[in-house]
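Asker: Provided below are the primary sequence and the corresponding predicted coordinates.
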Amino acid sequence: MLKKYNGKHNGKLRLLTVAMSLALSLVITGCEFDADDGAQGVSGSNGADGKSLPRALNVEVVGRFATGTYGKSAAEIVQFHKTSNSAFAINGADNHIEVISLTNLSTTEVGNPVADESLRSNAFTFPLTVTVTDLVGLEKTIALGAVNSIAIKDDLLAIAVEGQVKQNNGAILFYHLSALGEGTFIKAVEVGALPDMVTFTPDGTKALVANEGEPNADYSNDPEGSISVIAVAEAVPANTATTINLTTDITFSDDNLSATDIDTDGKRMAILTTSGVKFAGPVGNTVAKDLEPEYITVSENSKMAYVSLQENNAIGIINLDNLTIEVKALGYKDWGKYQLDFTNKDAVPEFKSIKGLYGMYQPDTIASYTWNGATFIISANEGDARDYAGYSEEVRVKDIIDPAELNKTLSVELQQQYDQSGGKDYLGRLKVTTALGDADNDSEFEQLFAYGARSFSIWDKNINLVFDSGDDFGKISASILGNNFNAAHTENKGDNRSDDKGGEPEAIDIGTINGRTYAFIAQERAGDLFVYDITNPFNTAFVTHYNNRDFTIDYKMDDGLADPCDINAGMNCSQVNMAGDLGPESIKFISAINSPTNKPLLIIGNEVSGTVTVYQVTEQ
């Protein structure tokens, strides 16, 4: 079944063809063990009587909530509370949580998915100052800033809030949730700088916090990244958190290393750098300052956790028994073996391979699941650069060779491809890092390293690459959206992000439907939702695509402005409520057994459109 896109038919895009999914999986998807050479992985099946084949899924919007606030992160991280049948969504614009009742959610598709506003919310607020207990048992007050993350375990809600000064310690606020989704405050627990993500272990005995520790703009204050572990007993959190620091709590599994090989920060950074971990910062940079924990997922048995270290192109393996962390580099995607569109100047999808160009995976959201008793981690490979007033690693390829900019050279092979591509308006447009590429420091870039891998990946528990979706996302999106692929989310301008990180795979979650395990991946920019059957991680298959956006609507906003819709700055948001979902930031899968409709659901928070959209996902 193939439904064609019609811009005036709700902006809805679907691809529900099993034959195409198999073809795409076999032709343009790479299964890899070695991050550098993309060697073919092992294939296999996991089922009987035809159940190992991917099944066609029907994805449809059954409800949608709109804040009416655009470009201000009014709908970010989403969670689900089963007792009250409510979706919880962070409203960063108003710094509270939207509690959206799904009790009377439809089981049939809404009439106009891109403009539907059938769901309503109540505001869940929290204080701007809290009292916490320090490590010696004394109480102190913390001034709070923005809410960044929420997690729900049964009726226990955890809210991660950064400090009023972003580089100061933040706090996790715990609440008991009622059958109506209302909260009774339990306590606040102090954690590290910029708690960006909080999650519970599956057994509910711990809350884990990724403290990102971002610097301020001029890099005069760069706090250390860390992991906070808060014990939970009978739904009551401990008064204080245990910190996994990113200095002495880092472990190395290489038996060739002795204690004296890793007894200083400089030695640890050198070893990690040699292993492929990317460090990029000004003078005075350290391992703990540079590592910025982004997102945590926990193994099914609650023994191990995994944290994305996005800017470092790494994942940390956390041992929850001894509270140590091992940092594993992810390697690089070889764009000489895949194809990408690297320019926004031609305004059309055109894919090419470039030898010597590599993509850093740099995942944002990660999730995990079990196959044959082993844990596997899936990652949305968004990419991210350090780009601050006090230090920036970001540069366009054309500026590397510009005498007025870096005034360096490209290798003969790279220069030939640069010229053949069309020069400064083509390969020259691509943004790359200055932290890698000139390995011998001779002012010649032998390689180029771009941000993100424009894909999702599956890694084993030791962070060896099992599968990568290759160039699927770009080609699938271009096939369906045409020139609108890689569009910006602040206006309907196609091919706008090709020179940066492409569609930017941002959000990911895993769910099981009738015995099959699926990965749901959303791209931040154009808003694509991709679904893959990952039941067997060594035999994955593309299943379907959906995009809840109308590209015919004329709108323009700038999320860098205090008022993203400021008409005095040339912005136009008069019709943006008809444009659909913009900037998907997070996904939460709800199984049929936990769903208020007894059917599997996806809840997606869209930060630019300020909308929360509920999808029903069923087998055809």
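Answerer: Here it is on my side, so go on.

Asker: CA atoms for contacts and neighbours, from now on please.
Answerer: Will do.

Asker: Wait, a helix at G470?
Answerer: No. Counting by DSSP: H, G, I helix; E, B strand; the rest coil, G470 is not part of a helix but coil.

Asker: That one: how many residues sit nearby?
Answerer: 27 (other Cα atoms under 10 Å).

Asker: next one: the one 4 residues further on
Answerer: Burial of G474 is recorded as 22 neighbouring residues (other Cα under 10 Å).

Asker: quick one: it and H545, what's the gap?
Answerer: 12 Å (Cα to Cα, to the nearest Å).

Asker: Structure two is appended below for comparative analysis:
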Amino acid sequence: MGNIRVPCSPTDRLGLQLKHLPPKTWTTIGMFLLGSRGEERKGRRENNAIAVLDMATATFDDIYPLGSKYWGTASIDTSIDDGGIVMRDWPIYSIYQPDSMRTFSHRGRNYILTANEGDGVERAPPNATASTDELKGAELTERSLLSPKLKSQRLRSALNSTSQLGCAVFSSLDGLDPQNPDKYASLHLFGGRGFSVWNADDVSLVWDSEDEVERMVAKYYPSIFNSDYDEDVIDSTPAALFDHRSCKKGPETESLAIGEVGGKTVFFVGNERSSTILVYSLADEDIITPVFQSISFSGRLDLTWRQAYQDRVVGDIDPEDMRFVSARDSPTNTPLLLVAGTVSGTVSVYEVMDSDDIISASPSMAVSWFVMTVSAATFLAITNVVY
């Protein structure tokens, strides 16, 4: 079973809350992925693991810990006080903690696609002491929680500065020194700030987006990079809380859809905080290498939240779920993407186009196309709302 995060009591080891429920109700809880041999894969975000459920016996056969992602070879923005978008590499890790998961087949092999949102745990039970598995970077030095094994002086110094890692939120359960279990030999953030592809048979990592999700938002929609939304800023534009989530989980990639457009397998990847949707395609080759095609934000960045909502151009804020409709099943004979915005309370229907045109747009544009491409090749794009 490996090492599973347990941000809950030892008596409820996986925090699944399934043991008192009949098996027929299990499919309404959490997220299940159909697999081969009558199995399902169930993701448990806080535990950073995927469990295998045998449908015939209603028992969990195995649990696969997902491990961690290293940021020493990629870059990340970890501060709200650094003056803007500042992507830096750090000798730290993050735990994937996927929210949405989807399965797909490619050239005879089965894969799992995960949106690695991340999530800390905060509990305040009645008549009990509140608890959390979160620690700010500054706390690690203030409370002398660093192990001698953590040797990077650059990292130690950065924890004392809120413009670097001082406000970053780390896991208190991961990276503990086995010989000195009250101190940390390595530091782990929450969430992978992107999406990953895993082998469905053994849940081994096949491909990861590394820092590309943050970089694409920074390039095409910089005013809402790692942004947030709050009723206190309803009379401000979406840029009011620019960079506010960098200390925590960044873009919080949370939703996924998979479809086929023009003979290509296409991934749609939704980010909670900036409410952007990225489009990737897969080449028809053995190596899994998703290629960025476009990114869209369907709201109006030049209006306040209130104005945009009243004018019905707020977009899909917090795209919690997405569904792909093939051209064959579409009433318009064009592939569609259905997007549910949790905060905006919206359901939108988008046409998905396969276009040879390179369309230049700035984040402030309010036209049918909201997309970019990084090359002059054929690319896929999401057009304006159909309904």
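Answerer: Looks like it came in fine. Computed from a predicted model, the values in this text were never measured in an experiment.

Asker: Would you mind finding the match for M55 of structure 2 in structure 1?
Answerer: In structure 1, M55 of structure 2 lines up with L320, judged by TM-score structural alignment.

Asker: From I587 of structure 1, how far out is the aligned partner of V347 of structure 2 in structure 1?
Answerer: With TM-score structural alignment defining the correspondence, V347 of structure 2 maps onto V612 in structure 1. The gap separating V612 of structure 1 from I587 of structure 1 is 10 Å, by Cα to Cα.

Asker: So between those two, which is more surrounded?
Answerer: The neighbour count for V612 of structure 1 versus I587, taken as other Cα under 10 Å, is higher for V612 (33 against 27).

Asker: G315 of structure 2 contacts S298, correct?
Answerer: Yes. Counting by Cα atoms under 8 Å, a contact exists between G315 of structure 2 and S298, whose distance comes to 4.8 Å.

Asker: hang on, the earlier thing: shared neighbours, V612 and I587 of structure 1?
Answerer: Listed as contacting both V612 of structure 1 and I587 by Cα atoms under 8 Å, 6 or more residues apart in numbering are 603-605.

Asker: can you tell me which residues contact the counterpart of L33 of structure 2 in structure 1?
Answerer: With the correspondence set by TM-score structural alignment, L33 of structure 2 lines up against T297 in structure 1. T297 of structure 1 is in contact with 199, 305-307, 366-368, counting by Cα under 8 Å, 6+ apart.

Asker: helix/strand/coil for T297 of structure 1?
Answerer: Taking three-state DSSP, the label given to T297 of structure 1 is strand.

Asker: Can you say which helix or strand has the match of V347 of structure 2 in it?
Answerer: Using DSSP states H and E, V612 of structure 1 sits within strand 611-619.

Asker: Give the buried residues for that strand.
Answerer: 611-618 (16 or more other Cα atoms under 10 Å).

Asker: same check, this time on stretch 275-294 of structure 2
Answerer: By neighbour count with 16+ other Cα under 10 Å, stretch 275-294 of structure 2 contains the buried residues 275-282, 288-294.

Asker: So which residues of the stretch 501-620 of structure 1 form strands?
Answerer: Along the stretch 501-620 of structure 1, counting by DSSP state E, counting those that start in this stretch, strands occupy 505-513, 516-523, 529-533, 541-548, 584-590, 601-606, 611-619.

Asker: can you tell me what part of structure 2 the fifth one aligns to?
Answerer: Residues 319-325 of structure 2 are the counterpart of strand 584-590 of structure 1, counting by TM-score structural alignment.

Asker: can you check the shortest one too?
Answerer: Mapped onto structure 2 using TM-score structural alignment, strand 529-533 of structure 1 spans residues 277-281.

Asker: With structure 1 overlaid, report how far the matching stretch is off on average.
Answerer: Compared with structure 1 after fitting, stretch 277-281 of structure 2 deviates on average by 0.9 Å (mean Cα distance after the TM-score superposition for structure 1).

Asker: neighbouring contacts of that stretch?
Answerer: 264-271, 290-297, 380-381.

Asker: Likewise for stretch 508-521 of structure 1?
Answerer: By Cα under 8 Å, 6+ apart, stretch 508-521 of structure 1 touches 365-369, 379-380, 456, 505-507, 522, 529-535, 586-592, 600, 618.

Asker: Please compute how far that stretch lies from its chain's middle.
Answerer: Averaging C-alpha coordinates over stretch 508-521 of structure 1 and over its chain gives two centres that are 16 Å apart (Cα atoms, centre = their mean, to the nearest Å).

Asker: ok, now stretch 213-229 of structure 2?
Answerer: 14 Å.

Asker: same thing with stretch 505-525 of structure 1?
Answerer: That offset, for stretch 505-525 of structure 1, works out to 12 Å (Cα atoms, centre = their mean).

Asker: same thing with stretch 242-254 of structure 2?
Answerer: With Cα atoms, centre = their mean, you get 10 Å for stretch 242-254 of structure 2.
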